[in-house]
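> Turn this into a structure:
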Amino acid sequence: MTKQNHSSAQTSDQTCGKDRVFIFDTTLRDGEQCPGASMTFEEKLEVADILDALGVDVIEAGFPIASQGDFESVSEVARRVKNASVCGLSRASAKDIDRCAEAVRHGRIPRIHTFISTSPVHMQYKLQMDPEKVLELIASSVSRARNHVEFVEWSAEDGTRTEHDFLCRAVETAINAGATTINIPDTVGYTTPDEYRALFEMVRSRVPNADKAIFSVHCHDDLGLAVANSIAGVQGGARQIECTINGIGERAGNAALEEIVMALRTRADILPFTNGIDAKLLTRASKLVSAVTSFPVQYNKAIVGRNAFAHESGIHQDGMLKNAHTYEIMTPESVGVQKTSLVMGKHSGRHAFKEKLKELGYELGDNELQVAFTRFKDLADRKKIVYDEDIVALVDDEIVSSHERIKVVELTVVAGTKGPQKAALTLDFDGELKTHQATGNGPVDAIFNAIHALAPHDAKLELYQVHAVTEGTDAQAEVTVRLSEEGNVVSGKGADPDTLVASARAYVAALNKIMARRGRERLEAIATV
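The predicted structure follows:
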């Protein structure tokens, strides 16, 4: 946006068309006021860069009078930003306004945002001023700010709890003094959508010079209505939305920029408003702000949460595989997410499991698929998250075991500080079940002794290795066993969330290979006779 058309936009919403909504981002100011969300100088610059690339119209970079550090960061953001207007916040005092003007003066489109409380409770207890004194300060502060910069925003703090007659007088005073943007914030997150929309309609119809300024919304999320209220304000005539990345801010936070942008875009059929945001950068911006503030994004957060484009329910996954529009109202690519995620878990169905196997490079027959799916469901009941690596280990183990003569059927182990440890093992020998109980110097030794008793052999154990397939205490264990017999060395693998079960399967897998080799050697010997 050039300085010229930005100027025209700030003086009349008729000039740019009533469908244009300006995005005012206050992540660096209101967002940083969130307890524990402070950012370093370098981090603020990094966030400012992504906001500028994102296409926000105004970056509220800080509160310059608050500290020397805040002044310097606002000043540097103003110098650095290439496209957006850079704004600083100030109270209705000469010292605040002059300091703010100094901080933003190097910006391409500098703006001063000054405010004062207008609600009865704030005027009486916070300001301890009568309404006439407040009106005097509005006029003097806005006029002083306008002498410094071309674009001045004035806010009626606690506007939604302000008496309507006084609010109209305050807005008229601010515009007469030179305000180009009028913000009526829901400072305490108190209003509702219908009420907020009606408030803007009322002010814009009653204030005689309302057409000289753009009206703005700034909503807090104390009742979870910040985004809905912001959109309602726009429907009531506001043409600027103040918001933050991930909705961070005072108390319960602010309206989330990403939710507002995608709501306007997705429901353009009933919300005919446009903005200049490059939505494909939303996820990147969200991750950056989360990283620099150390505030994690909740998994089920709209638009940018980890689960926003993830599906685990078998019914949903089946629908998604047939047509993504069945359960997604926007594409993940539209907000910078690589693709939809079909999360494999206990709610997943055969269709999704089969597609996941194809994605991982497996083509199983119907019988193998059913057995693998049964084992997968059993695994999913025991683990919170089933990763791709879990499925690979599970299927590899099943493919190997499906061709084995000996299979692990049941295992019970008694272990602890008092030995000896015991293992009761049942093996399937070509359809015949055999059970044996053995003791050992530890549970694994007891298991291997039980296997040796059920399937006598002279093979030596050369390697026993365990590693976790994925992270977490509920990770699947993948065990590797190496056996040698008469110079022949074979390896077997087994996978299971229970390390002891995986150990038994790995040993039996290696033993099957030895038996298969013995069979081949017998056949070769017979063939040479």
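> only C-alpha atoms for contact and neighbour calcs from this point on.
OK.
> could you say which helix or strand contains the nearest residue to Phe41 once chain neighbours are set aside?
The spatial neighbour of Phe41 that comes closest, neighbours along the chain excluded (C-alpha to C-alpha, 6 or more residues apart in numbering), is Ser73 at 6.0 Å. Element membership for Ser73 (DSSP states H and E) is helix 68-80.
> Could you also give me the structure for this second sequence? I'd like to compare it with the first:
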Amino acid sequence: MSKEKLVIFDTTLRDGEQSPGASMTKEEKVRIAKMLEKMRVDVIEAGFAIASPGDFDAVQAVANTIKDSTVCSLARAVDTDIDRAGEALKGANSSRIHTFIATSPIHMKYKLKMEPEQVLEQAIRAVKRARGFTDDVEFSLEDGSRSEFEFMCRITEAAIAAGASTINVPDTVGYGEPGEYGAMFKRLIEAVPNSDKAIFSTHCHNDLGLAVANSLSAVMNGVRQIECTINGLGERAGNAALEEIVMAVRTRKDLFPVETGIVSEHIVPTSRLVSSITGFPVQPNKAIVGANAFAHESGIHQDGVLKHRETYEIMRAEDVGWNTNKIVLGKHSGRAAVKARFEALGITFESQDALNQAFSRFKELADKKHEIFDEDLQSLLTSASSESTEETYILIDVESQSRSGEKSKSRISLQVEGQDMEAHAEGSGPVDAAYKAIESVVKSNSDLLLYSVNAITQGTDSQGEVTVRLERNGIIVNGVGADTDIVVASVKAYLHALNLLSSPGRSHPQRDGV
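Alright, predicted model coming up:
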């Protein structure tokens, strides 16, 4: 018996970007979008076009680049938002406007300060206006899981009648419970007279760790679109993780009446790319994409897997993209081999000069470490992207001295707005000393919220990837740096974050959304 299609709606570039400090450049969004397209994601929500000129440019760039997936922009149920979204999506082969308004009593009363009838009228007007730009309009009932059922039915029926082809009832605050949330959809679909004219969608947040469970429960109750993100990225505790949704549906095909069109072999490379760009490391025990997801240390488990894989593994690691690269790159690798590996990762270069620069970076790294892995290649491009940020602070040189029982010392040479400067400092370790030296020069008045080190690959010659999160005046940014020398990587990450704070177009406060 043929199964129904489950639409995979990826919102990594929009809701995922609302994680504090996870803001992405236009070029980074396009890189991720290309990988999502390669994975055959059905809908890519590229951003919130009205939010800023940078968001508009990013949505437009993704719309003009992606050919096979539908490109979507979020818009509040406001004329200016919808017009801006429509303008950004003009170049898309297939476009969608995703408009929303809050429908729960608490949101309508305290946030919107509107009566239900006013909300209903605004929703209808927004859907009709969006239909002027595209036939594919999605309407979301923000805070839907806490909305009153009768009003939910009225606004859903009205939105479909106005032209919405997808109805999303999100669990905006992560309050839902699987049985309750799934039953809500079943009841809603049965109660709305024109429900057969639309696809129902779920968008779950993970505040109680139930986003994936809630989403799958909704599928069992008639939902045919899931909104999710790579690595479960998203504001607060994140969103439902795309990789978990896709592999749950595939692995338990005996249970779920749906199937996706996702090419799962691209899941792990895409996960690594998103992690590298955002600076959010994937925890080792993360399902599907964590480093330990297919590792077995217990002797009983190892023995069982060796005798018959399915004794302890319900999926093949190769099916999600683990261990698929058999080509070893090193200092003797040529330009053609490096270019071919980049292309296998979904990375293409707009010009020969761009390829030459990437190859030059590859050669510099190959002189420092014996084998170059896919993660190293992703990191090379992410580092290049961070250095392309408008740079107020440029690293010239760093020297560190560390000895047990004594304070560490660091000397930093920087170029600050074109002027060479040098500073010395002591600290409890070489990184602490280096950061104190930098601050003695730049006096950023920022707070260090996070310092995280992650080995990009195995081996003692691995690059260390450092993530630094800084906050100043309510703006939060993540700086990323990579190097085989962890002190150098740390300095690069700190300066990247400082440059982002000096370039407001790259950073943003939290934004409203579903």
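> Could I get the TM-score for this pair?
In this superposition the chains share a TM-score of 0.63, using TM-score structural alignment, normalised by the length of structure 2; 331 aligned residues with a C-alpha RMSD of 1.9 Å.
> still on that earlier bit, average gap between whichever helix or strand comes after the helix holding Ser73 of structure 1 and structure 2?
Per DSSP H and E, the first helix or strand lying C-terminal to helix 68-80 of structure 1 is strand 85-91. Compared with structure 2 after fitting, strand 85-91 of structure 1 deviates on average by 0.3 Å (mean C-alpha distance after the TM-score superposition for structure 1).
> ok, back up a step: per the alignment, name the residue of structure 2 opposite the residue nearest to Phe41 of structure 1.
Taking TM-score structural alignment, the alignment pairs Ser73 of structure 1 with Ala58 from structure 2.
> quick one: contacts for that match?
Contacts for Ala58 of structure 2 were tallied using C-alpha atoms under 8 Å, 6 or more residues apart in numbering; they are 25-27, 29-30, 46-47.
> Just give me the neighbour total for the aligned partner of Arg284 of structure 1 in structure 2.
Arg284 of structure 1 maps onto Pro269 in structure 2, with residues paired by TM-score structural alignment. A count of neighbours around Pro269 of structure 2, defined by other C-alpha atoms under 10 Å, yields 21.
> quick one: Pro269 of structure 2 and Gly321 touch, right?
Yes: at 6.6 Å, Pro269 of structure 2 and Gly321 qualify as touching, with contact defined as C-alpha atoms under 8 Å.
> immediately after the helix or strand encompassing Ile8 of structure 2, which helix or strand?
For Ile8 of structure 2, the enclosing helix or strand under DSSP H and E is strand 7-10. Next in sequence after strand 7-10 of structure 2, counting helices and strands by DSSP H and E, comes helix 26-38.
> Who are the packing partners of that following helix?
On a contact count with 3 or more C-alpha pairs under 8 Å, 6 or more residues apart in numbering; DSSP states H and E, helix 26-38 of structure 2 meets strand 43-47, helix 53-65, helix 267-278.
> Give me the mean deviation of the last one from structure 1.
Meaning helix 267-278 of structure 2. Helix 267-278 of structure 2 sits 0.3 Å off on average (mean C-alpha distance after the TM-score superposition for structure 1).
> so what does that helix touch, helix or strand wise?
Helices and strands touching helix 267-278 of structure 2, by 3+ C-alpha pairs under 8 Å, 6+ apart, are helix 26-38, helix 374-387.
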